[in-house]
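> based on what follows, work out the 3D shape:
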Amino acid sequence: MARIVVIGSGMGAMASAARLAVAGHRVAVYERAATYGGALGRFERDGFVFDTGPGLLHLPAVYRDLFAKTGKESLEQCVGLVPVDPASRHLFADGTDVSLPNASRAGIVSALDAALGSGAGERWGAFLNRARDAWDRTRRPLLEEPLWPDWQVLGRDPYPAVPRRRMLRRDRVAATVAEIGDWELAEPRLAALLDSHALAYGLDPRTAPAAAAVLPYMEQTFGSWYVRGGMRELARALYERCLARRVEFAFGAEVVAVAEKDGRAAGVELADGTAVAADSVVFGGDPRLLGGMTPGREMWAGGDVAPGPVPPSRLTVLLALRGGRPDGTAHRTVVHSPDAGAEASAAFTGEHAGRPTVTVLRPDDPLTRPDDAHEAVTLTTTVAPQGPVDWTDEALVARNADAVVEAALAAVPDLRERLLWREVRSPADTAAATGAPGGSVPPPSLAGAAGRLLHPGNSTRLPGLLLAGGWAHPGGGLAHAGMSGALVAGLLVEGEGFRGSQ
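Predicted coordinates for the structure are as follows:
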């Protein structure tokens, strides 16, 4: 039985802790914050309950597998997991309104044809077929296996783009999300639909590789799911599963250094000077922070995947409304920006965006409101992280929150009359709560783009030190974080020869 220290209690870190404890190891988790869950935060006031992180779950099979392999109770026995149908409603800048069913290819094609005109659904369906090919080609190396030593082969884009025929000139194929929208979908609203998926994951449609097509494919194939009481309940269930497996937790315990002995990780040092010995250490945060914890150690050298640029963050506005949720209201509505290019530029440079794309979440969940005469609504948009924008400037935060609310009026026309109060969560708040630099949110790993959207592998150059969570392979998102926990556990239990689930 090995002694394993886990730094942080995000979903990837706790997933690895639960799996390692079941394998017979003694696991202790040290978390700088006062509670578990990382980005899966919660805000409560006056009987209203809001998620401050992800609002939906995709690929629930990841957590079904985790709960099946770490205890007797299934995921569904631990949380109220329900499919969201329709999966999303989309309000485009020209006034077009379309609702897309959950995990139904035929239903999506039919809905797009009805709202956007005959042929639109067929073009989107053909695009999803190509996205499926990209998914099939990269699913195992990107999601189910440790990062390959020859990861450079993943720099080639797996998306089978359609050649763009041009008179007397060499054919070209779409290399980015934006080019797929322009050249293959050839319909501004379909292009906006695709762009919104990329931006929601913190990717710039103008530069994100065509392989990002797997993101809408994943969502529309495997569905969108909600946890009753809010997504924070998923973190609560995983925390309780860890406790049942005798994982020890210490909150308010900041790790400031990783100890090294005989060329491998040998424990950690806490901010209060406490030294904790361990046979292995799992780090669940942004690998950029390891530089201060492992002084003099080269964590990434030539040939390694190193942490990339700091990605965008999110601005979240929590609304407490008087009056009940109207019957037939969609759980999720996306209000699209009239200028996606300006919006993307703002998210990646900090420039002024105008009206952003806003996701409006209105769960039909009695556990999130004081009674049926009130409604809890969450608005989210992708923004630049703390740094390019000074999100500690209260006036700036208020102006941006006002713009988000203004956009959301398309989905909730009576919002202003019903508003009791609002609470705003900026990137600076996220940084303070989670420790993520700039409050940024990691995107998932993607093939293509010469590998620049890959994340550092779960093993590091310091033997015995491994990486879990959204900042490590296979990247950000609830499902991906859970996968990273499985990979870390496999590497520690089976050794460096581990090649993933079969």
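
> could you use CA atoms for every contact and neighbour count after this?
Fine.

> other SSEs contacting the helix of greatest length in the chain?
Taking DSSP state H as the criterion, the chain has its longest helix at helix 120-139. In terms of contacts (3 or more Cα pairs under 8 Å, 6 or more residues apart in numbering; DSSP states H and E), helix 120-139 is packed against helix 105-116, helix 214-222.

> helix 105-116 and that one, what's the angle between them?
Helix 120-139 and helix 105-116 are oriented at 140 degrees to each other (axes from the mean of the first three to the mean of the last three Cα atoms, to 10 degrees).

> and this one, please, so the two structures can be compared:
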Amino acid sequence: MGRIVVIGAGLGAMAAAARLAIAGHAVTVYERTSTYGGAVGRFERDGFAFDTGPGLLHLPAVYRDLFVKTGKKPLEECVGLSQVDPAARHVFADGTRVDLPNASRAGTLAALDAALGAGAGERWGDFLVRAREAWDRTRRPLLEEPQPADPKALAQEPYPALKPGLLRRPTRTLAQVGERELRDPRLVALLDSYAEAYGFPASAAPASAAVLPYMEQTFGSWYVAGGMRALADAVYERCRERRVEFVFGAEVEGVLEEDGRAVGVRLSGGGTVEADHVVSGAPVPALPHGRPARRHPGGGTSRVTVCLALRGSREAGAVHRTVVHAEGGRPTVTVLRPDDPELRPDGDHESVTVTATVRTSPGTDWEPFADRMVEAAERAVPGLADRLLWRHVRTPEDVRGATGSAEVPGPALADADGGWLPAPNLSPVPGLFLAGGWSHPGGGLAHAGMSGALVAGLIVEGAEFRGSR
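Just a heads-up that it's a prediction; the model follows:
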């Protein structure tokens, strides 16, 4: 078997490394920072601990498959995994609140009717029927198969027309979906929030972004005991069990080429490492593939996260996740309040994270923005201001430090011109493959894990590989 160099120790890169190692390859991971996990980070202080990246897992089947394929212990024996119920509480600009149950279509429709008025649930349910059609059309080509050499095959809008025949009205953007089908501004805000969480503005995002709420509400939201960093720990340990080697503090500056093929990497300081294949799991501009060839028209987005250390325990009726929608000049924020003793000093304290999606803008003073984020979070956490002991702000520059880029990639979406597709797993240079959120099928924990499976399949099976099952 071959020698494989993996650039970066993010979740997608490690997923590829573990699969390649179990296939018999000698795999070495070079990570420029001092730890693994990439965006799946952790901040600790005074007995408090916070996830600084994703706070919940969707499509856990991706990591179940990884653990089944790479060892004897299944995922649930390596991490504590539990469904979050309700999946989310939404607080709208007018003060209306609705708790959406986890992976229950009937429960979701009933909750919307109760909170927003009769008929709201039916409209959302009709929308989910069309979203499922888009999901069925795109699930395999966008998530389970390598991106084709000619992406025109995916450059089609999969979201069904609202009306058939002569009255057919193609729906091009997510904003049109909300305007034509949902009408209630709170339902529209609910729909938009799923795309805007990735920095996809509803006015620009293709109608196929409807698959985002469909995926979450169908397959559920899951929490890993001890925080999402525990998932990164488990994947790292699985890699080590499969004898994957890790070299930390080793920055890759470029890929070595010979006769037009990748044959290794060049490290910072001038050292080189030979390899039969190179897997890039990080957005390193100096590599031959450069930045993704296709980037979504919404432009670069990142995240600001505010870690809040609070005195006092969670009140009765508190929920794990609350989305507080924009109001009064304050941004839309996601407030995570996991009831997890591993994240707090004791039962008389609470760890809370508040996250907002922002445009990347070097040199920005994020403290005033963090002030508005905390003000918005007070609508989700009663008495927050009086309970606050201290806060820690994680900016886009902190994201850059952890991942190599301030931008946070979103999942691939199909549309009429292919502009929302990331770079394919097969780079233009033979022997160089792309894994992780910056490549097909895009960002997010589940998508990153899928990219690792696709790259491993391409290397192990070659041109015959047709995708994961």
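
> tm score of chain vs chain?
Once superposed, the chains reach a TM-score of 0.97 (TM-score structural alignment, normalised by the length of the second structure), with 468 aligned residues with a Cα RMSD of 1.7 Å.

> quick revisit: so which elements touch the next helix or strand after the longest helix of the first structure?
The C-terminal neighbour of helix 120-139 of the first structure among helices and strands, as given by DSSP states H and E, is helix 177-179. Helix 177-179 of the first structure is packed against helix 188-200, with contacts defined by 3+ Cα pairs under 8 Å, 6+ apart.

> from residue 271 of the second structure, how far out is the residue positioned nearest the centre of the second structure?
Nearest to the mean C-alpha position of the second structure, by Cα atoms, centre = their mean, lies residue 444 at 1.8 Å. In this structure, residue 444 of the second structure and residue 271 of the second structure are 33 Å apart, going by Cα to Cα, to the nearest Å.

> now do the same contact list for the equivalent of the residue nearest to the centre of the second structure over in the first structure.
Alignment note: residue 444 of the second structure maps to residue 477 in the first structure; criterion TM-score structural alignment. Shown in contact with residue 477 of the first structure (Cα atoms under 8 Å, 6 or more residues apart in numbering): 442-444, 470.

> so which of these comes closest to residue 11 of the first structure?
residue 470 (8.6 Å; Cα to Cα).

> which non-adjacent residue is nearest the closest one?
residue 476 (3.9 Å; Cα to Cα, 6 or more residues apart in numbering).

> report the buried residues of stretch 449-464 of the first structure.
449, 451-459, 462, 464 (16 or more other Cα atoms under 10 Å).

> sorry, slip of the keys, the one I care about is stretch 113-127 of the second structure.
Going by 16+ other Cα under 10 Å, stretch 113-127 of the second structure has these buried residues: 113, 116, 120-121, 123-125, 127.

> what is the nearest of the residues you listed to residue 153 of the second structure?
Closest to residue 153 of the second structure, out of all of those and judged by Cα to Cα, is residue 127, at 25.2 Å.

> which ones are touching that closest one?
By Cα under 8 Å, 6+ apart, the residues touching residue 127 of the second structure are 181-182.

> just residue 251 of the first structure next, same as before
Residue 251 of the first structure neighbours (Cα under 8 Å, 6+ apart): 30-35.

> what does it align to in the second structure?
Counting by TM-score structural alignment, residue 251 of the first structure lines up with residue 248 in the second structure.

> my read is that residue 33 of the second structure contacts residue 402, right?
Yes: the criterion here is Cα atoms under 8 Å, and residue 33 of the second structure meets it with residue 402 at 7.3 Å.

> comparing those two, which residue is more hemmed in?
Per other Cα atoms under 10 Å, whichever of residue 33 of the second structure and residue 402 has more neighbours is residue 402, with 23 against 18.
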